[in-house]
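Asks: turn this into a model:
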Amino acid sequence: MPLLVPSAPAPALRSVLAALGSPTAVREARPAALRTAQGPLSPEFPLPVHVLDGIIPSGRPPRARLTGWRFLIRSGDRTVAAADSMLTPDGWAFSHFCEGPYITSSERALRQAEAMSTRYQPRLLSVPELYMLTLWLHDGPEAHTDAADTMPLPTDLLVPLAPAPPGIASHRPHRVADLLPLLTHRLAPPAAAPLLSQSA
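Replies: Presented below is the predicted three-dimensional model:
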């Protein structure tokens, strides 16, 4: 079933187009895949990027905050890289280009999602403490991707991208209600061993 692909903010898209159109506008060197690509490059399939904060038990509920938008960069019929824009105090600005396994894994996860019977809205959800990136499939067309803070619904799906943390299978969809407790357990500090009483 086709995904409900969200529309990126126009300034975020413009920042990526400017970076693609003018190599001198970007401080860092372009990835090799962009330097060797033949033909025009186009940013497609925008995905809002959220970072999950507060999943370590602290008495406060976790939250997912919007930090940027990622565009898959196509050259002909191939995805060769991705470009990220970030939210700054002055609005949306280009952040960086990226390549590597997450790009291929993102495409694979999106194809998985399109084959599902439910129509989802795709997002990316990052868990920095675990060096983990997931495709977040929101169950519902009513979502507002421009909201600064939001949380996955218990019925939403998270698809860990490869490479996933040890013990978590990549490309296996998990309900949020099932995966979040596992991540919380992973990040919980180990319980302190009880002190043995010493006899006088």
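
Asks: rest of the way, CA atoms for contacts and neighbours
Replies: Noted.

Asks: which elements pack onto the longest helix seen in the chain?
Replies: What stands out as the longest helix in the chain, according to DSSP state H, is helix 101-114. With contacts taken as 3 or more Cα pairs under 8 Å, 6 or more residues apart in numbering; DSSP states H and E, helix 101-114 sits against strand 78-88, strand 132-138.

Asks: for comparison, sequence B:
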Amino acid sequence: MPLHVPPAPAPALRSVLTALRSPTAVRGSRTPAAVRTAHGTLRPELPLPVHEMARVRPADDGPRTRLTGWRFLLRDTGSAADGRSVGAAEAMLTADGWAFAYFCEGPYVTSTERALRQAESLSTDYQPRLLSVPELYMLTLWLHHDIGADAAEGTPEPSDVLIPLAPAPPGIAAHQPHRLDALLPLLTRRLVTAPLLRTSV
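Replies: Presented below is the predicted three-dimensional model:
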């Protein structure tokens, strides 16, 4: 079934496009090599809202999440490109509105593409999102069953599907789709005992 990719907020997209047009941002020392050495124009595609799962407490009724940003996969339009994403760009919400956050590369970029292809082969329509579980160093493709929902709102529901991206935490198979109600008990047990971290995936 086709995925119903939600539109990103226009200011979030503009912040990424502005960064891509900025030599300082694209050629910066902290910019991934694949982004710095792109053969053609970098085009942001497949915007995905990034939600972060809060630490789960035994008394909670279910997972609590909050929107932390929008991630765009970056395609290199150059003739030497193979059609795959060379990296990603993320916009974050600040007190002054949406702002470019950073470029990134690595296994989560290719794993996101693979998970999206997996999701397209499923028999149900979904709205794709990313769900970060910082305490477990875990990122998943979150397939929300309500395709018309506001992508910035909501929490995972029992019938939603999570596809852990690689690398996944020990004991959790990457690219194995799980209904939330099947995977959540495992995540809850681990989150209750996990060290408190303040970093995000």
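
Asks: still on that earlier bit, what span of the second structure lines up against the longest helix of the first structure?
Replies: Aligned by TM-score structural alignment, helix 101-114 of the first structure corresponds to residues 107-120 of the second structure.

Asks: now the helix or strand that comes right after the longest helix of the first structure against strand 132-138, angle please.
Replies: As assigned by DSSP states H and E, the chain's next helix or strand after helix 101-114 of the first structure is strand 121-127. Using axes from the mean of the first three to the mean of the last three Cα atoms, to 10 degrees, the direction of strand 121-127 of the first structure lies 150 degrees away from that of strand 132-138.

Asks: and the residue nearest the centre of the first structure?
Replies: The centroid of the first structure falls nearest to L124 when counting by Cα atoms, centre = their mean (2.6 Å).

Asks: trace it over to the second structure, please.
Replies: L124 of the first structure maps onto L130 in the second structure, by TM-score structural alignment.

Asks: its match: what's it in contact with?
Replies: Contact analysis of L130 of the second structure by Cα atoms under 8 Å, 6 or more residues apart in numbering lists L48, P49, V50, H51, L139, T140, L141, W142.

Asks: ok, of the residues you listed, which one's closest to R84 of the second structure?
Replies: Of all those, R84 of the second structure sits closest to L48, with 16.6 Å by Cα to Cα.

Asks: what's the helix or strand for that closest one?
Replies: Following DSSP H and E, one finds L48 of the second structure within strand 42-53.

Asks: now do the buried residues in stretch 35-46 of the second structure.
Replies: V35, R36, A38, L42, R43, P44, L46 (16 or more other Cα atoms under 10 Å).

Asks: max pairwise distance over these: which two?
Replies: Most distant of those, by Cα to Cα, are R36 and L46, 20.4 Å apart.

Asks: G148 of the second structure - that's part of a strand, no?
Replies: No: counting by DSSP: H, G, I helix; E, B strand; the rest coil, G148 of the second structure is not part of a strand but coil.

Asks: no further queries at this time; thank you.
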